[in-house]
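Q: Sequence first, then the predicted structure:
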Amino acid sequence: MLRPRVVVLGNGPAGIAAACVLAQAGVDIVLVGQESGHQLKAGESLPGAALRLLRRLGIASLESLLTPDAFLGCSATVSAWGEEHWTYKDALYNPEGGGWHLLRHRFDAMLLAHARAQGVPTLFGHCHSLTPRGSGHRLTVSTAPAGEDRLTVIEADFLIDATGRHCWAGRRLGARPVKLSQQLAAVGWLNGLHDDRDNSTRIKSVADGWWYSARLPQGLRVVAFHGLPRAVMALTRHPDAFRAACHASGVLPASLKAIPRPQKLNACDASVTLTPHAAGENWLAVGDAALSFDPLSSQGIFFALYSGIRGAEAALACLHQPAQRAQALDDYRQQVMRVFAVNQQTRQLFYTRELRYRQHDYWQTQQRAVRIHR
């Protein structure tokens, strides 16, 4: 049996950020999650402002975390939204820089390696059950390969849920995540584009959704279509249809004459989901478990790191100043809600700007969602 003061469930960026801050404060913790894989993952945009958050975790620069073949600088955002004309916004206008496009699986793996090097104890496994224990929590984790029966019991005073959109622990503790928009993404990775030199983020709206593309290291380029579930699943099931729709959209740089069949094609949840009560008695949620973003914002990793840090600080206040526990948890909830409100305002600005397709189902759905939930 393990008896840490805090257990962090989920070893993505949000959980790792929370674990690092707690470890820096000398708190006895355990970080529970799954072993890092080697498969390509969506969520490759890291804003320049994220450097401040990485430094809070003891990471001096992106170069000190990743090898050069795992990330590329983003030079600009190029968009055709609300009109056919392309608008170019140079990264020089952003005082914190244009950020980076990175190999997400490598970023996650090296972030976890950094946490372990900082002394964060990790346990690889799947959460099995969660029950109250006095004023804390009792958790069982399956740490054996499939088919074997091996459970590790963890008893902790405080729990941080970083399990992503599933909000695994939060749901069992009474939280109810609310999906505020219906949107999926068909995400494909094109390989072998070694002559590709376009380092911009490219976004283009079309009648049934919008397209996104960015160059990645090692001759890769990610392309994603965001739309209603039926349209997305139709493309995900048929790679050649995805390639044809990508070509027809015009989202790719003109310098790319031939579009290869996607090396990998996934359907991903791209909806906005909010957990209105993202903190409760001796627990709180961070990252996607608290608030998942519309990919249009490119703020997923940033919020994961930010909320992980802020959530850990709230947990520290609960542990060290019990009389201030209610205030610390309420302050954290309010921080999440403020981020949500700003994000909704930005979504409303973008989705209501596209007037050409306002009679199409996708745009009516998104415009209705930002009006109702702002």
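A: Alright, I've got the coordinates. Since we're looking at a predicted model, the values are computed, not measured. Numbering: from 1, shown residues only.
Q: hey, let's count contacts and neighbours off CA atoms from now on
A: Noted.
Q: To what extent is residue 215 buried, counted in neighbours?
A: 28 (other CA atoms under 10 Å).
Q: For it, pull up the helix or strand it's in.
A: strand 209-216 (DSSP states H and E).
Q: Residue nearest the middle of the chain, spatially speaking?
A: residue 300 (3.7 Å; CA atoms, centre = their mean).
Q: hang on, that residue packs against residue 292?
A: Yes - in this structure residue 300 lies within contact range of residue 292 using CA atoms under 8 Å: 7.2 Å.
Q: residue boundaries of the helices in this structure?
A: 13-24, 50-56, 62-65, 104-117, 168-172, 229-237, 239-249, 300-320, 325-353, 361-372 (DSSP state H).
Q: Dump the ones you listed to CSV, plus distance to residue 142.
A: Shown next, in CSV, are the helices of the chain (distance: least, CA to CA, whole Å):
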stretch, distance to residue 142
helix 13-24, 19
helix 50-56, 31
helix 62-65, 30
helix 104-117, 20
helix 168-172, 15
helix 229-237, 32
helix 239-249, 36
helix 300-320, 24
helix 325-353, 30
helix 361-372, 39
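Q: Presented hereafter is structure B, for comparison with structure A:
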Amino acid sequence: MSRPDIAVVGSGPAGCVIAWHLATAGADVVLVDDGRRPWAPVGQQLSSVALRVLRTMGVAGRLAAITAPVAEARSVWADTTLAHRPALFNPYGPPLAVSRSTFDAVLQDAARDAGARMLQAHIKAVPGPGGWRLAVRAPQPRTAHRPAPPPASSLPVAGGPIPVLIDATGAARAISRGRLRWVCADRLRCSAWRLPPRHPEPFCWTLVEADAPGWWYSAPEPGARKLTVIHARKHPTRTVGSGRPKPPPHTAARLGTRRLPRPGTERVADIGSADPPWADKLLAVGDAAMAPDPLSASGLRHALELAGPAATAAIALLDDDTRPAAAYAELVRTAYTRHLGKRQLLHAAASLAETKPSGGP
């Protein structure tokens, strides 16, 4: 493989879209997919405002088969009153419930079609003179007839250093962790289930229900008769098992049960931002640049909308021009500040729910 101008590590939405922008602009870009999915994103929504990015990429027409319009958002906050917010009143149209595995595959195809090269491998990035050296090791099983692969440092990805590296590894921040200053606003422990609803639902609707010491989110999965259920709560400094939390009344009514199995997946989510999201020859995008509260459903929108300015910044860094990177940092900072303001209002409402008795649906 010849040396690319820019390497994008992480093939989720942020990585794929910025790779598409870079390849479309004429940059030689390699998109690295390490194949590891420690936390499969579930219950995600694609904002209707962000669809313009997908139209520009020419993939909007492929969304019908992998998404479902969210007709209504329901919520329960400081009391047991169920609030309804129909998508009919959204001037941009309804948001879309999206299956991330198929959505990511569509975006990877778009990046590849634009000219980005794909590399499936585990990598290690080492800064040095002239840029970054990537050492790769393709995942392969270890057997009696196949010894362990050689150390990553012995398998260079290219003949020389790569001028600019982009961290699109999501909340893991596999490249930028320790290299970019991270400001953490909060930490949540999230548990997720995939469960059937009590009754078949005529249309797709989401439910957010506050319940001490956190909140619950549920939404149908596109093309599946399953509900994604997420329970998020404050992350304690000391955890003694995850237990089996009981869902609050409206969520329990939707599931038809007050008992849940042990969660299929768990993670700790840092709500924070890289400030600034770039350094010399290094740029962070997506959740590696700004990780919003999962309650906000804004992660995909930010990943798509900020990929264009990030690509402009990355290309400028090839010529040591840092002005677009500074402009990109300001966009990230503005979006994060706006997010924190909205988050404060939502969590203030949720905190009131902790002080009031629960009622039935």
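A: Good, I have the coordinates. These numbers come from a predicted model, not from an experiment.
Q: tell me how far the ends of stretch 178-198 of structure 1 are from each other?
A: 38 Å (CA to CA, to the nearest Å).
Q: For residue 202 of structure 1, which of the helices of structure 1 is the nearest?
A: Minimum separation from residue 202 of structure 1 across the helices of structure 1 (CA to CA) falls at helix 239-249, 11.6 Å.
Q: angle of that closest one against strand 209-216?
A: Interaxial angle of helix 239-249 of structure 1 relative to strand 209-216 (axes from the mean of the first three to the mean of the last three CA atoms, to 10 degrees): 100 degrees.
Q: Give me the helices and strands touching the strand holding residue 215 of structure 1, please.
A: strand 71-73, strand 100-102, strand 201-206, strand 220-227 (3 or more CA pairs under 8 Å, 6 or more residues apart in numbering; DSSP states H and E).
Q: Average offset of the first one relative to structure 2?
A: Compared with structure 2 after fitting, strand 71-73 of structure 1 deviates on average by 1.4 Å (mean CA distance after the TM-score superposition for structure 1).
Q: do the same with the longest one
A: Comparison of strand 220-227 of structure 1 with structure 2 after fitting gives an average deviation of 0.7 Å (mean CA distance after the TM-score superposition for structure 1).
Q: Please identify the deepest-packed of the helices of structure 1.
A: Across the helices of structure 1, averaging neighbours per residue (mean count of other CA atoms under 10 Å) puts helix 13-24 on top, at a mean of 27.
Q: Just list the residues touching residue 115 of structure 1, thanks.
A: By CA atoms under 8 Å, 6 or more residues apart in numbering, residue 115 of structure 1 lies in contact with 16, 19, 20.
Q: ditto for residue 78 of structure 2
A: 210, 349, 350, 351, 352, 353, 354, 356.
Q: what's the neighbour count on the third one?
A: Each residue near residue 350 of structure 2 was counted by other CA under 10 Å, and the total is 22.
Q: Over to the first one?
A: Residue 210 of structure 2 is surrounded by 28 other residues when neighbours are defined as other CA under 10 Å.
Q: The strand holding residue 215 of structure 1 vs helix 229-237, what angle?
A: Going by the same axes, to 10 degrees, strand 209-216 of structure 1 makes 40 degrees with helix 229-237.
Q: Hmm, residue 178 of structure 1 is touching residue 271, no?
A: No - if you go by CA under 8 Å, residue 178 of structure 1 and residue 271 don't touch, sitting 10.2 Å apart.
Q: Looking at the two, which one has more neighbours?
A: Under the criterion of other CA under 10 Å, the comparison of residue 178 of structure 1 against residue 271 puts residue 271 first, with 21 against 12.
Q: if I look at the more buried one, how far off is residue 185 of structure 1?
A: As for residue 271 of structure 1, its distance to residue 185 of structure 1 is 9 Å (criterion: CA to CA).
Q: next one: residue 123 of structure 1
A: 31 Å.
Q: who's more crowded, those two?
A: Higher neighbour count among residue 123 of structure 1 and residue 185: residue 185, with 29 against 18, using other CA under 10 Å.
Q: Do I have it right that residue 68 of structure 2 meets residue 97?
A: Yes - contact status for residue 68 of structure 2 versus residue 97: in contact at 5.1 Å, counting by CA under 8 Å.
Q: Buried ones in the lengthiest strand in structure 2, by neighbour count?
A: Counting residues, the longest strand found in structure 2 (DSSP state E) is strand 182-195. Of all the residues in strand 182-195 of structure 2, those buried under the rule 16 or more other CA atoms under 10 Å are 182, 187, 188, 189, 190, 191, 192, 193, 194, 195.
Q: got a markdown table for those, with distance to residue 41 of structure 2 too?
A: Below are the buried residues of strand 182-195 of structure 2 laid out as a markdown table (distance: CA to CA, whole Å):
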| residue | distance to residue 41 of structure 2 |
| --- | --- |
| 182 | 22 |
| 187 | 17 |
| 188 | 15 |
| 189 | 14 |
| 190 | 11 |
| 191 | 12 |
| 192 | 10 |
| 193 | 12 |
| 194 | 12 |
| 195 | 16 |
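Q: And the furthest pair within those residues?
A: 182 and 195, at 35.2 Å, using CA to CA across the buried residues of strand 182-195 of structure 2.
Q: quick one on the thing from earlier: and of the helices and strands packed on strand 209-216 of structure 1, who's closest to residue 362 of structure 1?
A: Closest to residue 362 of structure 1 of those, according to CA to CA: strand 220-227, at 6.5 Å.
Q: and which of the contacts of residue 115 of structure 1 is nearest residue 209 of structure 1?
A: Using CA to CA, the contacts of residue 115 of structure 1 come closest to residue 209 of structure 1 at residue 16, 33.3 Å.
Q: can you pull the contacts of the nearest residue to residue 290 of structure 2 once chain neighbours are set aside?
A: Of all residues beyond its chain neighbours, the one nearest residue 290 of structure 2 is residue 273 (4.2 Å), with distances taken as CA to CA, 6 or more residues apart in numbering. With contacts taken as CA under 8 Å, 6+ apart, residue 273 of structure 2 has the following neighbours: 182, 183, 184, 288, 289, 290, 291, 333, 336.
Q: All set now, cheers.
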